[in-house]
Structures are given as structure tokens and as C-alpha cells.
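1. quick one, structure for this:
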Amino acid sequence: MDTRFLKKFTSQQQQYQYFDYAAWLAQHGSTKTAFPYTIRILMEQLLRFAANDEKYNKNLDHLLNWDQNHDQDVAFKAQRVLLQDFTGVPALVDLAAMRDKVIELGGDGKSINPDVPVNLIIDHSVQVLSSGNADAFEDNISKEFENNQERYRFLKWAKQAFENLEIVPPDNGIIHQINLEYLARVVFTEAQADGTLVYPDTVVGTDSHTTMTNGLGVLGWGVGGIEAEASMLGEVTFFPIPEVVGVRISGDLPTGATATDLALTVTHQLRQLNVVGKFVEFFGPGLEQLTVADRATIANMAPEYGATCGYFPIDQQTTAYLKLTGRDAKQVQLIEDYAKANGLWYDPTTDDQRHYSTTLDLDLTQITPSLAGPKRPQDLVALQDLKTRFTAEKPGLTIKMPDKTYDLNYGAIGIAAITSCTNTSNPALMLTAGFIAKKAAELGLAVPSYVKTSLAPGSKTVTAYLEAAGLTPYLDQLGFNLVGYGCTTCIGNSGALKPEVVSALSDSDFPMAGVLSGNRNFEGRINPLIKDTYLASPPLVVAYALAGTLNIDLATDALGTAQNGQAVYLKDLWPDAKTVETAIQEFIDSKLFSTSYEDVLAGNDHWNKLPVVDKPTYDWDPKSTYIARPPFFKSMANQTSTHFGKLKVLGKFGDSITTDHISPAGFIGQQTPAGQYLLSKGVQPTQFNSYGARRGNHEVMMRGTLANIRIQNQLTPDKEGGYTIFWPTRTEMTIYDAAQAYEKEPVDGLIILAGKDYGMGSSRDWAAKGVKLLGVKAVIAESFERIHRSNLVMMGVLPLQFEPGQNAQSLGLDGSEDYTLDFDAASQSASVTAKKQDGTQVEFKTKLRFDTPTDARYYENDGILPMIIREKVKQ
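-> Okay, here's the model as predicted:
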């Protein structure tokens, strides 16, 4: 080991070692104060790598002038991997299948094993099937285990079969809040022969909101399940050296403005700035005003503003939060001492010395109450302007509920949910919502019975402090009863609307609205019957639920009438800042967190009763519709050809096609290919569960690929949903059926044409796996979202980008053409010829988006997983 830059520091009378990148910089005529904190963390890791392997010196040298070297790559290996069950199950299914294949090829099956600590939190499977009543929590848990026994038995097998894997059982909380409150280490320690080495905690997760931990000073981001598997198996990944956008924060939030309003504003402004694929780093005099809970709310939304991460450096707020959440006092002191010794402790006196690619000024005094929607989280709407969104003439809807008959107008709310990691980790937001509920209940206000209300906190700490503050009864009275600890409405696990509402909507195209304290509101995401979805803070969710409509100006309009006949306004319900702060001080302390997490790994009775088989390989059940051995390793053939002679267009799409569109995680309809498959296997519609719950079965997921009810294929402009034209017969059919039909045709494969931001949204591995299994060889788009581009390459699918100013429309491509494709990895280019039905041809160049040194190797191996199998067998 090269120990030239290995230095020592002392913490609590104990000596530690660290790699001093500042000494390395000094040797190269530079100083650490000029570098963003995120670049410093990358630099420290590369210096540590280079001490054992000289090949990383080249990557390290590129960081000296990082803002001029965005065409160069940086090596990265996260110290730990975070999984949730939707994406974690298919990742572990792949590892189980890889074990089988390695054994089949004569290798050691146990070589397929996590190389770094892996935490899987089961939080995505609980659905809001019961709500608005005292039994909702127990009812939903019972149904959760009834629906997911196969998956959970598989996970219990994986827990005993794989080393370095820890599983947090269901009904403890949302992955990112548990990571923030319990799992995140901030720094790692490693015993060495001559001392204890200290270095930064870094993490990648199979959920795009892994960035939430950036609020605690931990550098991390979301990756696709495929990339996470590579990290779990010890692979070093590469990505282009990012631009770093600095956001200078000043001022204080005004009264009435919340961390959610701030996060939505940041999302709007940074989307406009175009930070896709970039690091965002926050600094400035206003930083000290933001608690870690506030910072985490902003950092959580990084995928929504398009950034790889939204990082807040370590400071006093970090250590205060660590102490509050019950972290070991010695560890907290070590974090502070190490961060100060190695230049990772925030130093406001050097703000003007740090260089950023771009700087955005954010004045907190200008933040106003806001929402975002109706289809994208970056579309900011001021509170007072929301009413104007519902002035257009729309047909009304009459709903006969048990208590009364309602005549609804455009803007009427079908779902009001306090949910998601974004906001439920923030005590100020949750307590404010509770106080609003208390005042409303005391005044005799009630939520209209057609509104489905729910409360799904991110951890048990939330219910603990709401209960301690005496606010739970009032939330319950308004219908915001606890429905589960997990990611519910925000990912489409909202359950059905009220039965009377569903019935009334069955013969109507009435645009029912929804409001939730989440981070995603893409079309069709939270519920198939909800058309307009707005993101809002938990307090505003309660307020709009009381009003029963979004067609209201809460700044000026009354949201209800008190028992005494007086009009009630939002300002009458909103607690003053002192009330909320007093509650935080009185009811939230380290004991609350310690108590909430003392049994986090123990599991409940449902979990503990599940049987588990103690063996290193998994017994696949051919009858299972949840868990199936994936087919990715059958042929193990290399992709050596750079020529495709005939490709047909499977789908032609516009801008902002999300991974929700490509690989839905919600409702499975009976008439969909996936629904028809499940029916053929004897599964009743009431047992369909969701796409997310069945991600361990490729037969279901490939049928669900490009099957979202809101996707618009331009090949079938008059029909919304997963349909296409099968060109040999010019027949309209489902995308899955067309893909199957093409397998019998003399074609080299299929392609997808798309617009800007293809693959934006959650880090869904099946968005890439699904198109791979459908026979897609290439996606030609105007631009790609970072994670999805990476996933496509890792599955052996070519990501091709139109040249600037070009797209399918400008080139006159309607999708009926026969395509020929030749690509050259060395020149990062591909030549495409589209032959039209009349014999004319359109020739154009595209950029081959192999963005890292390993992309070509992944593609040649037909994906990263076959590549790893080959390497393990060779070992």
C-alpha cells in the first residue's frame, strides 16, 4: 500500500488514520478550499483506491481540473447498498439465478455474494386497502402478508443464504427515513494492521430517492437494480466527472412557508437550470437555518429536479441530528473530528473560494406556500393560483354517499394522503398537520365522505411523537388513521377509491383529483381513476381534504363552516411557529428514536411465522407467479456484431416518457397481458396484487412493460395505453403481443423512438429488463435520464441519441420504416438508415451513449450480469 498520504488524527484519546487528499492536492499545487465537498469525497475515495492500485491515479489526476474534464470518468464504489423490496426482490432473484449458473458452469456458487454491507427494507408492499378507520393498520398488514407470502419467504431465504445482507422486516417504515434515522453511518471505520482507518460513508440504492441521505452529509444516489447488483458484487462503477451546481442559500423561511414549499421551489428552479446528471451542493449563510429534516426534504427531491444528488455538507446540524436520533455518542464525536481533520466539515468562511460549475442564489425569504402538478413534480403552482387551474368547463359528477349526495365539480378530491419519505421524516411538517387537524376537529369540521384519506408515516417515530403530543385522535377523527408504515400512495399502492366514487366514475370521464405529500405525481401513478395529482405539504393535504376540492384559494376562501356557523379559513387552523417548536422540544428526543428502533430487525408475528429453508441455493417453484428464475443467463452469448440489418419500431413516443410509463408498479388490470397471464395461471383478480409486488417474475413484468394505461404510443394516436401497430400486417395489438409476433418474423429485433428525457423517474430496473425481453435492441431518443441510460447498457440495449436539433419528427420518421443500424463504440456513433414503405430512405447519425469505460464491456457481454458470471467462473 502507498502510505504517503496516510495521516493520523486523534478522537477521544484514540488515534485514527485517514487518507489526506489535501496533502495530495498540495503536492499538485492546489488547495482543498477550491473544491466542492462532493468532489473532495470522490477525491478521498480515489486516493484510497490508488494506494492499492495505481490504475486509479489517472482518475485522480482528472479531478484536479474536474470542471474541465467532464468527458473523463471517475471510479466509484459505494461503501454500502440500500434496497427496497420492489427493486430488492428482483436483484436478489438475479443473484440466486447467478449462483445456479456459476455452479452449472463449474464455479463456486458462494462467490455470488454481497461484497459490501447491504440493507433491504421491506416497505413497498403495503397497500391502502383499508383506510379511515381504527382497524386500517391491522387490516392492511394482514392483507399484505396474505398477498406477499411467496416474496417474503424468498427474502427470508436470502437473509440466511447471503452474507452481508440485513433485512428490515415489513411495517417498520420507509427505506429512506429508516436510512436517515438509523442506518446511515456518515463515516466508516476499518481495522488495519497498523491502526483504524476512517473514511466517508457512501451509498447507492435501488430507489431514486436514496439521495435523501445527502441531507445528512452522506454522498449517495439512486441506481438501477442492475447497477446495484454490480455494486453488491464488488464491481467498481464509472461515471463521467459531473458538473457541480452550487446553490447559495440565504435568509429565513417566512411564517407559513414550509420545507415542502422550499423543496418544490428548488425542484422547479433546478429543473429550469437543467441539472440532469449533475451534482448539486448547497451552501451559504442560510444553511444553518435548515435542520437535517428540512435538508433531507430537499435532498430527497433530487430525482425530481434531475440531479444525481443534492448534497449538504457535514456541520453542527448534522451532529445535532445524529445525537437526537440516538446514534452512539462516541461515533458522533468521531464523525465531527474526522470531518474537521479531512476538510469535509462545512466552513462558511471559504464559500467564496470554492469553485462551482454554476451557482444559483436562493433567498429563503421569497419562498411562498406552493404545490406542484398536475403531472410533474417540477411544475410549481403558488397556493393562491391553484384555483385558476380548475376554471375550465368540465362535466360535473353526482355521487351518492351513505351520509349525503354530493354534486362534485372539477377539482374534487378522490385521494388525500399524508405519505412518502419526502415529508413524513420532517417533524415540523407532521406536527403542523396534526395541529391543523386538532383545531379543525374542535371546530366541528369534517372531511367529505367521498375523499379517501390516509396516513402512512416513514417510521414509527412519527406516530410516537404525534401520539405523545396528543394529536393522533384528531387526525383519526378526520380520517387520517394510520394505514401502514411504508411507501403507499406515492408509488401507486393507494388502493381503490371509495366504492361509491368508483361506481360513479365507471360511466364518466370526470377528472377526479388527488393531493398527497409525496414526490411523484406522474400520470396514472397514484390511482388509475385520478387524473390531476398535486404534491403538497402534509398541512396542506389536511386542509384540502377538509375542503374536499382543489378548486379553492386557501389564502382567501373558507375551507369549511364551524359548528357555530362561522366560516373557517386556513389561517384560523394554522398553528404559530412557537406552538410547533415547543412540541418538537417537548415530545421528540433521543429516547423516542432509540425506543422506536430497538426491535427494528425483530419482525412482527406475521413475519416470524413464515418458514425458511436453510440452504445456499433457492428451490424455484415453477408454479409461482411471484418468483421465477430469470432467463437472462440462458445463452451466455457475447454480442459481437455491430450491425443490425432489419429492425422494426415497437413504439414511438414523445417527451418525458417515465419509468412509470415503461414499467408500471401499480394496478394490474384484468384485460392487460399481465392480467390475462395471471388469470391463465388460476390467479383471481382480487389476488393480482401489483406489478411492483410481482417484480420477481419476468413473465408478469415483461407483459407489463410499456403497458401503462396513460402511455401514448404515437403509432396508435387514437388509443391510449400499451398498444402498437404490428407492421407486417398493420394490425393494432398490445405491445407485448406485437413483440411476441415479431419473434416469428425475419427481423433482427425492435427499436423504440422517443423524445426528450426518456426514462425519467424512479430507478426501475424492469424498465430496461422488460424492453430487453421484448426484443428491443436499441432506443433512439433526444435525451436520456441518467439512471435509465445506464440500465439500458447494463442489459445490453443500445442507447442512441439524436444529433442536436434532430428528432423523429424533423427527420420525417413515422415508425413504419425498416431500420438498418451500424454502430462503432470507439467513435461513440451509430449510423441509422430508415427505409420507408415507398422505398425512399432517410439516413442519419446518432450518438452512441456509452458514457463510461465499462459500457462497451457490458454491452459485449450481453449485459453486466453475464459478464460477472464469466468473471466469477474464471476466478
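2. hey, let's count contacts and neighbours off CA atoms from now on
-> Will do.
3. what's the closest non-adjacent residue to residue 447?
-> Excluding its sequence neighbours, the residue lying closest to residue 447 (CA to CA, 6 or more residues apart in numbering) is residue 546, at 4.4 Å.
4. next SSE after the helix or strand harbouring the one you found?
-> In this assignment (DSSP states H and E), residue 546 forms part of helix 538-547. Next helix or strand after helix 538-547 toward the C-terminus (DSSP H and E): strand 560-561.
5. please state the offset of the helix or strand immediately after that next one in the chain from the chain centre?
-> Where DSSP H and E defines the elements, the next helix or strand beyond strand 560-561 is strand 567-568. Remark: strand 567-568 is offset 39 Å from the chain centroid, using CA atoms, centre = their mean, to the nearest Å.
6. so what does strand 567-568 touch, helix or strand wise?
-> Applying 3 or more CA pairs under 8 Å, 6 or more residues apart in numbering; DSSP states H and E, one finds that strand 567-568 makes contact with strand 560-561.
7. list the contacts of the strand it packs on.
-> Residues from elsewhere that reach strand 560-561 (CA atoms under 8 Å, 6 or more residues apart in numbering): 445, 546, 547, 567, 568, 569.
8. can you pick the most crowded of those residues?
-> Counting neighbours by other CA atoms under 10 Å, residue 547 leads the contacts of strand 560-561 with 24 neighbours.
9. ok, the closest residue to it other than its chain neighbours - contacts?
-> Using CA to CA, 6+ apart and skipping residues adjacent in sequence, the residue nearest residue 547 is residue 559, 4.7 Å away. Shown in contact with residue 559 (CA under 8 Å, 6+ apart): 543, 544, 546, 547, 552, 567, 568, 569, 570.
10. quick one on the thing from earlier: separation between the residue nearest to residue 447 and residue 134?
-> Going from residue 546 to residue 134 by CA to CA, to the nearest Å gives 19 Å.
11. show me what the lengthiest helix in the chain is packed against.
-> Counting residues, the longest helix found in the chain (DSSP state H) is helix 136-161. Applying 3+ CA pairs under 8 Å, 6+ apart, one finds that helix 136-161 contacts helix 85-104, strand 165-168, helix 605-608.
12. please, where are all the helices along the stretch 1-150 of the chain?
-> Taking DSSP state H, counting those that start in this stretch to define them, one finds helices in the stretch 1-150 of the chain at 21-27, 37-50, 57-62, 85-104, 136-161.
13. please generate a structure for the following sequence too, so the two can be compared:
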Amino acid sequence: MSSNDSFNTLSTLEVNGKTYHYHSLPKAAEKLKNIGDIDRLPASMKVLLENLLRNEDGNTVTKKDIEAVALWLADRKSDREIQYRPARVLMQDFTGVPAIVDLAAMRDAMETAGKNPNQINPLSAVDLVIDHSVTVDKSSSPEAFEENVRIEMERNFERYQFLRWGQKAFENFRVVPPGTGICHQVNLEYLAKVAWPKEQGDKTWVMPDTCVGLDSHTTMVNGLGVLGWGVGGIEAEAAMLGQPVSMLIPEVIGFRMTGKLHEGVTATDLVLHVTQMLRKHGVVGKFVEFYGPGLDHLPLADRATIGNMAPEYGATCGFFPVDKETLRYLELTGRDQETIDLVEAYYKAQGLWRETGKEPVFTDSLELDLNNVTASLAGPKRPQDLVAMPQLGSNFDLMLETSGQGDQKDKEVEVKGRDFKLKHGDVVIAAITSCTNTSNPSVLMAAGLVAQKAIKKGLQRQPWVKASLAPGSRVVTDYLKKAGFTPYLNELGFNLVGYGCTTCIGNSGPLDEEISKAIIDNDLIVSSVLSGNRNFEGRIHSDVKANWLASPPLVVAYALAGTTRIDLTQDPLGNDQDGNPVYLKDIWPSNKEIADAVSHVNGEMFRKEYAEVFEGDDEWKSIPVAEGNTYAWSDSTYVKKPPYFDRIAEEVPAMKNVNDARVLAIFADSITTDHISPAGAIKPSSPAGKYLQEKGVEPKDFNSYGSRRGNHEVMMRGTFANIRIKNQMLDDVEGGYTCHVPSGEQMSIYDAAMKYQEEGTPLVVFAGKEYGTGSSRDWAAKGTNLLGVKAVIAETFERIHRSNLIGMGVLPLQFESGQGPQAHGLDGTETVSILGIDDNLKPGQELTVKAVREDGSEEEFKVYCRIDTNTEMQYYRSGGILHYVLRQMIE
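-> Have a look, this model is predicted:
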């Protein structure tokens, strides 16, 4: 703990006869009162302050850092860099496998350098939950779950074998086996403690539970009052190895809630409204903290739903302070009484307990009366694009007009061998899925009630709809069964398909072959409706261009209707047994019906399902585990030793200008990490598909990009390979293509990058606003690095991806405000030099870009170095964050 304690904050707390040591915020307040009244700080800032008090060492955390948090109150913003140390790290398998691959490669590098490889070990608690690998290969059948699990184990055997080795080889590293749940739901329901006890010497310390995670939706746990957010795998690995997370003291935007949700309005509707409001306000890189009397009526599951979607509204986190609702949820989910008592005593002692009527100060604030929230969806390709349910049909028709298909909007297409026709707007995927909503009993019970009422009215799912139920934890199926809803969901085709992300991450599985053919051959714009958080282009399914986020009961409703070109407030879903029209209002449950169903949920369900959470089934236990402290690399197409550390023993080269680079691609606004590094299907004709076929892998066994993240050869070929990405260097071309300028030849981005590497030519990428939005996808930065890109020059960056680029030694540069590639007339044929880079480069420094056109004319403009902190600069100077850590260990 703190080796300096400049503010004499050491204190003790007695709870149930046990003594806990901690650093007291009230004591700090007394010492800091001449600088600022820290009692008025937002709760999330108090958590940061406690972290600094506890880790003050005079080096990474100084007295001035602590005072800077109190000084924040004057301007409610700060440019002070601090070093933050989370209590633990959360991983999922898509991002976790490459993280453990990196640690294994670092062990090899240590051994090569003549050092002890066992020095490479997590120093803080790390939990990896295997939740991203199950795919909806089979659906709408009683055998779907068992069959999908069997296929998952077959496909991912090599990855799971590697993780089993890691589980044995590394200390402080636990793996939750497949078929258990989604990492964020497991975190919320089991892993999180809220007050984190830690044994050190002969003392037991207590501190706020904090975490960083290898998934952007780590923010879900903020609903429980646990400060956490997503970081790239690169940052998380550094945190595991003892490096603090470098950050600026954030602005904190307050979101005041009043009132109560209307009858028939769900937590999903609320979070979609919140997402639209905050994305419009602009909260990238900022904390959001929720407060106000509306929280008194907001269940913790609803808070977690809102916290979960912080990446969608762009914030670092969406924080809810600890209060009596937190304790109620801890009890509901089966936490022991000792934990619950400690949380209450500690948070009250620290002044971190939320009290109605006591409101902190914020950088800025918004307000929402919950009475004004209405039933909504979001889409067709961004989670912040809110559409009120009555407007969905007209919104879809407008989309058809803008896509040039307005005159074709009523065309009907034959589907070979089927007794139905397909039309624009038809729902071909209806998925109750994802961490966002399957953690919330109220919306899942509502889905069960809608299914029950629909069956009793004689309604059925439309035959072209692929339906699935993929909960985030086993507890969900327990309470749906106990409430009696499972038979009705099954009858509508919402059979259990797996416990994992499935459709939301892109693992929606294949559509019926003839349906897929009809869509492609006739250029139909069809829909998916999912209870997820992401609907970016090309993510859900390659055949589906319109993807709508909705509550679980609405997912069921649209499966019944079979189309999104409908107003569910006015148009019937279908007809009952007597031929009478049935409307949504006829099968929509009342709040009392939902509450009665939710009463079936109890702590015993959680205790039973989490009793052996790390054990796994017999198939998991039977996987052979390799021996040894270093990994025995094989010719696996899933797990391959990466080349990042091959030259780690060499001296770090001096930083220098980028001269005569070529442009690999020019992108417009809102390029997501899904565009840069897709997680979904691998096309046989793509560079990654060709590589796998050369290795003897048949297309049916390709699995997904996400599952192949342990193999850099696949992933670098998949960089910028999203089927919907548009490189503005090419006219009317979609997908991962570019022009190799010297030859004038159009080719895949990967092939062009390799050609440039052979020619010794560095590369740059130009982009518009919000570059790198979406998931905390380390491969979006790793792939960029391996393609030879030295700098990405964008109008604005999303937080996580910017830091990931630095973590892989790629320089993020930002255009001056209001400028971009078009403003400077760039078309990608130029040679580009970046001037002003040397060993004295400073965070935020102005640099000059000189672009020379083919006719010899020049364009010069200013850009800003988006390395924001001195610590980030150290990482960049070393070639990346892991290089920095490894060199320190070797030295």
C-alpha cells in the first residue's frame, strides 16, 4: 500500500469482528480542505482519489497528483496525468487468447535473453471467461445447445488447449470454461466484490473493487458501483505485469435522472435513449456518472444495462454509486453476508455511499425524466441512431430510397423450395443475445411473457426468421424455466443455442442456404433484430445490411411479424385461431406481470450455478495440458508465436521523421474497430481465407477472425478486410482493397502492404472523425503495425483505439479542427512525409505533414501528436507498451 501517505490517511475498520486497513477519504478531505472540498467530488472521482492515496510512492504517484484531484473542483477538468492501478483484469477469449499468446512470447524472449521466463506472470488477479466462441450453427431445435457446444469444442480445441496450458503455467490466472456465461455477466453476478479485500503481510486491506477488461463492455460492472472500463489487450497485459494505466484526470459528465419509467417501457428503451443523448452531447474520453432521484426507482439490472453501453455513447465508463440497491443485488445474486456487510461499512466510512438529495458537482450535466422514455429501437448500423417504434417502417422505406431501391421497395422474391417469398425489410435473424440485456431479468421475463401470450393467441414465428436464445449466464435458463416460459420460447424457435455472445459478436451462424441465395441474387436489404449492443456494418451477418437493437420482448414480437417495415403500435402481428387480428398491445405484459415473474429469481439459483464456475464439463477437463513454463509452439493455425519481440535485445532506434510514405487507405467518418479488424466470418477468397486453405484448412472449418486472433498470419491478412469497409482511394469498391500506387494495380490491402514492405516503403492511413469506435480490439492496432503503417492521421480518434495504436508503436496524428483528407485534396496517390519527429517529441506536439502529388505539387498542413501523456510517449519510444515492459525486465 502507500509508502508515503503524505496526508496521514491510514485507518482501520472493524466489520463482524475482523479488522480491515484502508486509506481514508474523510481524513484526506480534512488535509485537502484548503485546496478543495473533496466531499463534493463525483463518486467515480473519489474512487480515483482513493487509488492515488493508496499507491502514493513519490514516483509513479506523487503528492501533487493527489492535490490535482482536489484542484479539479475549481475548473472541473484537468490536464494532469495520473497513474491508475486497477485491482484486477477481466478477459474474454477472443481478446484473451492473443494476450496470453503475447505473455507466452514474452517468456520466450526472457529465456532467449538468459533471464528467468517465470518473471513474466500476472501480478494482479486475472479472470478469462470463454464466451465469444460459440456460434449459432444450429437453432430452433431441442438439440441446438448440445450440438453448438460440440461444434465449438471441435473448432476451438487448439485454442482451448493453449488456454489450459496458460491456466496451469501462469500465476493469478483463472479460466472460466466455455458454456458458462458472458464475461460481463459473470463479472456482475459473481466475480465482482464491490469492496475488494487483499491480504498483505499480516494485514487485511480493503479498497474499492476496480477493474480493466479486454472488452469494451467491461463498463457493465459500473452498474454495481465497480469502476471499470475496457482497454486494449496491450494495455491490459501491461497492467497484469505491474504497469499502471496512464490516464488524464477525466472530465465527469453528470446524468441526472428523475421520474419513473412508464408502463410497457423497458430498460432497453431507456438505455437506447441514454445512448442517443450522450453520443449527441459528446462524452468520448470522459466519465459519465448517473445521479438524481430517478435512481431510487432504478433496479440494479437496469443500471448495469446502462453501464454496459458506455462504449456506444462513447464514454470511458457510465458509473452508478453504491447504495442500498447495490446491497439488495449482492444478496439476490447469492453473495455471502460477510461481503455484503463489508461493502456497506466500507462505502459509508469512505463517504462513497449514495444518498438521495446529496448531489456532487460535475464538469457538465444532462437530465432525463424517465417518464419521457418511449419504446424504441436503434439502427440500422449505429447504436446511437434511435428510432421510435412507430417510425421503424417509414425509417426503413427512407433507407431504401437513399440506397436507390425506392422503386423496388415492394418487390417479392421467390425462395427456392419454400412456400414463402422474401421482401425488403424482412427479419431473417431474431436473437435474444448479448451481455447488455440477458443480464436483466425484467426484459427476459417480458420476452417469456410475450412468447406465452403469443402461443395462446395462436401466433407463430415467421418461417424465414432464424431465432435464437443465448443468455449471458446459466441462471437465466433456470429462472425462465421456473417461471414456466421455456416451452413457449421453444415453440417459437427461441431454443437455447449457447451461453455466449453469439449474434452480437457476429457469431450468428449460417442462414438457410436458399434464403441467403435469394437475398444475394436479388440485392435484398433484410433485417436482423437483436437484444445486443452493436449493429455495425458487416458485423451481425454478411447478408444482412439493416441491423436493429431492441429489447428481448420486441425481438420476439418482430420474429412474429417477420418484417421491420411495420408499425407495431398500429399494425397487427398476425391473426388468432379465429382469424381475428392480434396486436402487440394484446400480448404485451403489464409491469405487474413482469414483476411477478421476476420474483422467481433468487440467490439459490446463483449459488448453484456459480458453485463450480471454474471446473468445466468432462470434455473441458479431458483436454490434454502441455507441461513447461514456456509454450511448445506447434504448426497450429490458431496459435502462433508472434514476431513482436524477435529483436527485443537490440538497442531502441532513435525516433525520426517518416519520409516518402505511401497511402495505404483513406477512410471516411465512423470507421470502427470492426471495419479495421473484423471478428466475423472469413471469406475463402480473402487473403486470410487463401492462407488457411494453403495450410490445409477447408472453408467449413475457417471458424471466425475472432477465434483466430492467436495467429498473427491470419489477423494481419484480415486487417482492413471487413466486407463493408470503403477505401476512398477507389471508386465504388467495397471491401478491403486499395491501389498499389507505383504500379496502378488494384489489390487487397494486405497484398499491397506486403508489396510496399518488399519495396522498403513506409505507409500511412488517413481517416475522418471517430476513427476506431467500438470494441477494444487490440488486433486493430496489431494488424495496422504488422502491415507497416507508421502513422494514422485522423480527424478524431476513439479513446481505446488511440491508446492501442500507441501501444503497438503506431503514431496517432490528428488534423486541425475542421480539416481532414478532403480539405487538403488528398486522393492517396501522394507520397507523404511527417516532419518534426525526433527523440524530443512531446505529447500533443504540432507536426508538419508534406504531401507531394504525382505532378510534383506539394500540400503542407499541420497535425497534432495524439500521444497524450508522458507515459504513453515512453511506450511509443520503446516501440510499444509490451516492448517497454519487457526491456525493463530484461535490464
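14. just give the TM-score of the two.
-> Overlay of the two chains. TM-score (TM-score structural alignment, normalised by the length of the first structure): 0.98; 868 aligned residues with a CA RMSD of 1.3 Å.
15. identify the residue of the second structure aligned to the residue nearest to residue 547 of the first structure.
-> Under the alignment defined by TM-score structural alignment, residue 559 of the first structure is paired with residue 573 of the second structure.
16. equivalent analysis for residue 468 of the first structure, please.
-> In the second structure, residue 468 of the first structure lines up with residue 482, judged by TM-score structural alignment.
17. what sits against residue 142 of the first structure?
-> residue 606.
18. what is the equivalent residue in the second structure for it?
-> Alignment note (TM-score structural alignment): residue 142 of the first structure maps to residue 150 of the second structure.
19. distance of its match from residue 498 of the second structure?
-> For residue 150 of the second structure, the distance to residue 498 of the second structure equals 11 Å [CA to CA].
20. thinking again about what came up before, tell me the spacing between the match of residue 559 of the first structure and residue 471 of the second structure.
-> Residue 573 of the second structure is 25 Å from residue 471 of the second structure, by CA to CA.
21. what's stretch 218-235 of the second structure aligned against in the first structure?
-> Alignment of stretch 218-235 of the second structure against the first structure: residues 210-227, by TM-score structural alignment.
22. what separates the longest strand along the first structure from the chain centre, distance-wise?
-> Criterion DSSP state E: the longest strand present in the first structure is strand 643-652. Chain-centre distance of strand 643-652 of the first structure: 31 Å, with CA atoms, centre = their mean.
23. which residue is nearest the middle of the second structure?
-> Closest residue to the average C-alpha location of the second structure: residue 216 at 2.7 Å, with CA atoms, centre = their mean.
24. got the contact list for it?
-> Listed by CA under 8 Å, 6+ apart, the contact partners of residue 216 of the second structure are 229, 230, 231, 311, 774, 775, 776.
25. and the furthest pair within those?
-> The distance between the two most remote of these (CA to CA) is 12.9 Å, for 229 and 774.
26. between the two, tell me which one has more neighbours.
-> Between residue 229 of the second structure and residue 774, counting by other CA under 10 Å, residue 229 is the more crowded of the two (30 against 26).
27. in this structure the more buried one contacts residue 211, no?
-> Yes. Using CA atoms under 8 Å, residue 229 of the second structure is in contact with residue 211, at 7.0 Å.
28. picking that back up, what about the match of residue 559 of the first structure, distance to residue 454 of the second structure?
-> Remark: distance between residue 573 of the second structure and residue 454 of the second structure (CA to CA) = 10 Å.
29. and for residue 629 of the second structure?
-> Going from residue 629 of the second structure to residue 454 of the second structure by CA to CA gives 57 Å.
30. more neighbours, those two?
-> residue 454 (28 against 18).
31. ok, and the closest non-adjacent residue to the more buried one?
-> Nearest non-adjacent residue to residue 454 of the second structure, counting by CA to CA, 6+ apart: residue 587, 6.1 Å away.
32. tally of neighbours for that neighbour?
-> Count around residue 587 of the second structure with other CA under 10 Å applied: 20.
33. what does residue 233 of the first structure give?
-> Neighbours of residue 233 of the first structure under the rule other CA under 10 Å: 18.
34. contacting residues for it?
-> Applying CA under 8 Å, 6+ apart, we find residue 233 of the first structure in contact with 112, 113, 114, 115, 116.
35. again with residue 584 of the second structure
-> 557, 568, 569, 572, 573.
36. repeat that for residue 381 of the first structure.
-> 370, 371, 372, 373.
37. could you rerun that using 10 Å?
-> For residue 381 of the first structure, the contact set (CA atoms under 10 Å, 6 or more residues apart in numbering) comprises 264-265, 268, 369-374, 387, 389, 534-535.
38. ok, back up a step: so who does the match of residue 468 of the first structure touch?
-> Residues counted as contacts of residue 482 of the second structure (CA under 10 Å, 6+ apart) are 476, 597, 600, 601.
39. what about stretch 603-614 of the second structure, distance to the chain center?
-> How far stretch 603-614 of the second structure lies from its chain's middle: 26 Å, per CA atoms, centre = their mean.
40. where does it end up in the first structure?
-> Going by TM-score structural alignment: stretch 603-614 of the second structure matches residues 590-601.
41. repeat for stretch 266-285 of the second structure
-> On the first structure, the counterpart of stretch 266-285 of the second structure by TM-score structural alignment is residues 258-277.
42. check stretch 435-449 of the second structure too.
-> Residue span in the first structure matched to stretch 435-449 of the second structure, by TM-score structural alignment: 421-435.
43. what about the matching stretch, start to end distance?
-> End-to-end span of stretch 421-435 of the first structure (CA to CA): 20 Å.
44. distance from that stretch to the middle of the chain?
-> Here stretch 421-435 of the first structure is found 20 Å from its chain centre; the criterion is CA atoms, centre = their mean.
45. what of stretch 488-501 of the second structure?
-> Computed by CA atoms, centre = their mean, the separation of stretch 488-501 of the second structure from the middle of its chain amounts to 24 Å.
46. aligned partner of residue 452 of the first structure in the second structure?
-> Residue pairing (TM-score structural alignment): residue 452 of the first structure is matched to residue 466 of the second structure.
47. the closest residue in space to that match that isn't next to it in sequence: which element?
-> Counting by CA to CA, 6+ apart, the nearest residue to residue 466 of the second structure once its immediate chain neighbours are dropped is residue 429, at 4.7 Å. For residue 429 of the second structure, the enclosing helix or strand under DSSP H and E is strand 427-432.
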